[in-house]
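Novice: Sharing a model that was predicted from the sequence below.
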Amino acid sequence: MKRIFLLSFALVTTAQAASTITIATVNNPDMVTMQKLTPEFNKKYPDITVKWVTLPENELRQKITLDVASGAGSFDLATVGAYEVPIWAKNGWLEPLTPLFAKNPAIAKSYNVNDIIPGVRTALTVNGSLYAVPFYAESSMTFYNKDLFKKAGLTMPKSPTWNQMQTFASKIHNPSGGVYGICLRGLPGWGENAALFTTMVNTFGGRWFDQNWNAQLNSPAWKNAMTFYVNLLKKYGPPGATSNGFTENLTLMSQGKCGMWVDATVAAGFLSDPGSSKIVNSVGFANAPVGPGTPRGSHWYWSWNLAIPKSTKQEDAAFKFLTWATSQEYIALVAKTKGTWASVPPGTRTSTYSNANYKKAAGAFSSLVLGAINTADVTKATKDPVPYTGIQYVAIPQFQALGTQVGQYLAGALSGQTSIDQALKQAQDAAQKTAKEGGYQK
């Protein structure tokens, strides 16, 4: 009897160990939906238990980076950005997915990797192997409240300039009525305020580094962009803007408290969802604004992706979840659950944009979003030539720290803790130090 008990215990323990995966993900609405739909995954794979670690964007990046770099193995599946995937793949931190699809022909056939939008797939491929699959992909665009525009007698052009945005904000701003002219990211972080601000710098004619990796953050273009950004938010933004990232501004916009908002295209679906938005019938869409320097780099490219860390001991179970959560089947499930195709994860599959139901539900923004994603060129994002790729980031490993540091200086200028000149000097010094210590300067 004792032997049977021990054998049973061993089998149960082994089964549990083999079928439990821990997923680390950002607390964006799309990922929260994915977590809520875990029971649907369990209907298909009842032997796999899923545990979740859901964190704000900045905190998530720190935790996952430390974990995968050290090989600690805390996570079997991780949400990683377009910035991290090629860098982490080259470091040997991620499991290549192409061999896993080859080992699982039935999954590969139903999944159809070729349905992933070509540019998105290319961004996640290193040396011919796919290292992550997109949960959603995005560019950036302008959202505005049509009712507020009509009341103020304004018309939003398809492709506004930043100067026009400032004029519109001044006419809509009514803080006593609970409405702010414009909402923009102010929360420090390389993927938060630095992302939005870098697109602004691009269109003001600026760049992070010249071709010899000399920092350019003390240039007139950077000063003009930072002065514009700080003045715009101080005059016409909500109070406490340095606490507002994507999630906070989404809440403000969906509650009708922002006249305009420039941010990720993924928000179009959230703002069109009656379950989470009060402005479904009044939200308008336009391209991201351009500055006086160049139209290049006005809208970013980004994707949140699912990847399997090399340190996982649950590769098979992790692969099953990864392919389920980024499949055509999952997209249809979200549409059914949310009651509208407008809320499905965007920017990933060609089949989504050819789907009649999606076209009907997302007709107001789908072509604009797809156009922004397809025209976001990470190799030509600045007026003058640069030695790096990336639109809202510089694709080097050190940028995660540098971008966040510069984002903190930007927030300091916005909150009034430092002057714009002081913030620019601090940012220039940090960028120059990064280039020197990273061995980029000859």
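Specialist: Perfect, thanks for sending it.
Novice: switch to C-alpha atoms for all contacts and neighbour counts from now on
Specialist: Fine.
Novice: quick one: residue 387 from residue 36, how far?
Specialist: Residue 387 is 42 Å from residue 36, where distance means Cα to Cα, to the nearest Å.
Novice: So between those two, which is more surrounded?
Specialist: Comparing residue 387 with residue 36 by neighbour count (other Cα atoms under 10 Å), the higher total belongs to residue 387, at 14 against 9.
Novice: Assign a three-state SS to that one, would you?
Specialist: When classified by DSSP: H, G, I helix; E, B strand; the rest coil, residue 387 comes out as coil.
Novice: Below is structure B, check it against A:
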Amino acid sequence: MTLTLRALLGATVSFTLAGAALAETTITVATVNNGDMIRMQGLMDDFYAKHPDIKVEWVTLEENVLRQNVTTDIATGGGQYDVLTIGTYEVPIWGKQGWLVSLNDLPESYDVNDLLPAIRGGLTVDGNLMAAPFYGESSMVMYRKDLMEAAGLTMPDAPTWADIEKAAAAMTDKSKEQYGICLRGKAGWGENMAFLTAMSNSYGARWFDEAWVPQFDQPEWKATLESYLNLMNNYGPPGASNNGFNENLTLFQQGKCGMWIDATVAASFVTGKDSTVADKVGFALAPDNGLGKRGNWLWAWSLAIPASSQKQDAAKAFIDWATNKDYLALVASKEGWANVPPGTRTSLYENPEYAKVPFAKMTLDSINSADPTKPTVKPVPYVGVQFVAIPEFQGLGTTVGEIFSAALAGQKTADQALSEAQTAVADEMKAAGYN
């Protein structure tokens, strides 16, 4: 073989190997515009260092829009996304439909047994882990310790709704744009109805009785909605019917909320660098009404792979990176332990460094106190704390959410809203063949 031919062949081999090394698999990740997800996008250099052959394209959406888009895509087998950010509601329903890919073959280093049992159980279908939790949450009271002290009050670790109303009244000074309480008012099954359904559990209300008959015409729901409207109309911010998680987070960070009852995951943001009241925040369990149930929920924003994805191996590599123990350590090294995605792993809560975080124990206690199999005081035929785990709930929850948001906006009374909700849900359940 001549020297020239050898050189030519060598160059060809080198070019081919270089081309192979440069070959990329591009995956599309649909996610929600929450702080932890935004932070993850800023840490992608670590992922690319470990997976130079995978490129990630992000589709980041507001919560209601995300749900609508991914639901349409997966139900039609559209294949637009390779990784979906979905929650504890969707996973069991979509998993049973065969719409999701099992994650049982994640590497041993992932340590699936380290996932908190309550969170792992909600993401497992017929023995298959169908989604990996990015963060888990319940809900709790976040409050201004300085305003409570100024009012001569002390927040109990386990308050009642009466305690909440008393504190809200004491901390409200509308002339200073200081509102005693901020709660979700934006319509959506995962927005205002997540809060109101959890609240209703503590009042002994149910979405359905054991025969799947809607219960909005019962006194427990009337007490729930009237209490909510009373709190918001008297002590809440203006325009509250437009406020969801992100809007209330901004209000609290700006010092305009005396209390905020919402997702435990918000704790790192109300005590973080963007909060003007970071050193003044206390935490308490979600309120109860003396009936044995607190108004807190159970949720995990999780990453799942739709069966329609053509890039499942690359998608699994991304999910492994984004939800494993190394990622928690990465966030801690860059942002501090308080900003680590919470509520997913036992080892995190056993970590002595994380134990120093002021909201760590309250978050874990809140998660452990929620029981999806017995969400309210009376028996129910469904599973789910702040939702009902049936396919129809996404539409039902949105419809009722719009009705209750209109009541908050002053467009109808509590009685009118409850009557409309009862009729709408009863009609839909009859059409769906439940009764």
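Specialist: In hand now; what should we look at? All values reported here derive from a predicted model rather than from experimental measurement.
Novice: Assuming the best superposition, what's their TM-score?
Specialist: After superposition, the two chains reach a TM-score (TM-score structural alignment, normalised by the length of structure 2) of 0.94; 423 aligned residues with a Cα RMSD of 1.8 Å.
Novice: longest helix of structure 2?
Specialist: Assignment by DSSP state H gives helix 3-22 as the longest helix of structure 2.
Novice: what's the following helix or strand after that helix?
Specialist: strand 25-32 (DSSP states H and E).
Novice: so where do the helices sit in the stretch 101-250 of structure 1?
Specialist: Per DSSP state H, counting those that start in this stretch, the stretch 101-250 of structure 1 carries helices over the ranges 105-111, 118-123, 146-152, 162-172, 193-203, 220-236, 246-254.
Novice: Out of the ones you listed, the one nearest residue 400 of structure 1 is which?
Specialist: Residue 400 of structure 1 sits nearest to helix 193-203 of all those, at 10.4 Å, using Cα to Cα.
Novice: what's the mean deviation for the closest one versus structure 2?
Specialist: Compared with structure 2 after the fit, helix 193-203 of structure 1 shows a mean deviation of 0.9 Å (mean Cα distance after the TM-score superposition for structure 1).
Novice: on that earlier part again, could you say which of the helices of the stretch 101-250 of structure 1 is packed most deeply?
Specialist: helix 193-203 (a mean of 27; mean count of other Cα atoms under 10 Å).
Novice: roughly how far is that helix from the heart of the chain?
Specialist: Distance, stretch centre to chain centre, for helix 193-203 of structure 1: 14 Å (Cα atoms, centre = their mean, to the nearest Å).
Novice: That helix to helix 162-172, inter-axis angle?
Specialist: For helix 193-203 of structure 1 against helix 162-172, the angle by axes from the mean of the first three to the mean of the last three Cα atoms, to 10 degrees is 120 degrees.
Novice: Contacts made by helix 193-203 of structure 1 with the rest, please.
Specialist: With Cα atoms under 8 Å, 6 or more residues apart in numbering as the test, helix 193-203 of structure 1 has contacts from 184-188, 207, 221-222, 225-226, 229, 245, 263, 290-300, 381-383, 391-393, 403-404, 406-407.
Novice: In CSV: the helices of the stretch 101-250 of structure 1, plus distance to residue 89 of structure 1.
Specialist: Below are the helices of the stretch 101-250 of structure 1 laid out as CSV (distance: least, Cα to Cα, whole Å):
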stretch, distance to residue 89 of structure 1
helix 105-111, 21
helix 118-123, 12
helix 146-152, 44
helix 162-172, 37
helix 193-203, 23
helix 220-236, 32
helix 246-254, 27
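Novice: Ok, which of those comes nearest residue 53 of structure 1?
Specialist: Nearest to residue 53 of structure 1, of all the helices of the stretch 101-250 of structure 1, is helix 246-254, at 17.6 Å by Cα to Cα.
Novice: which residue in structure 2 lines up with residue 415 of structure 1?
Specialist: The alignment partner of residue 415 of structure 1 in structure 2, by TM-score structural alignment, is residue 409.
Novice: and what of residue 390 of structure 1?
Specialist: Per TM-score structural alignment, residue 390 of structure 1 is aligned with residue 384.
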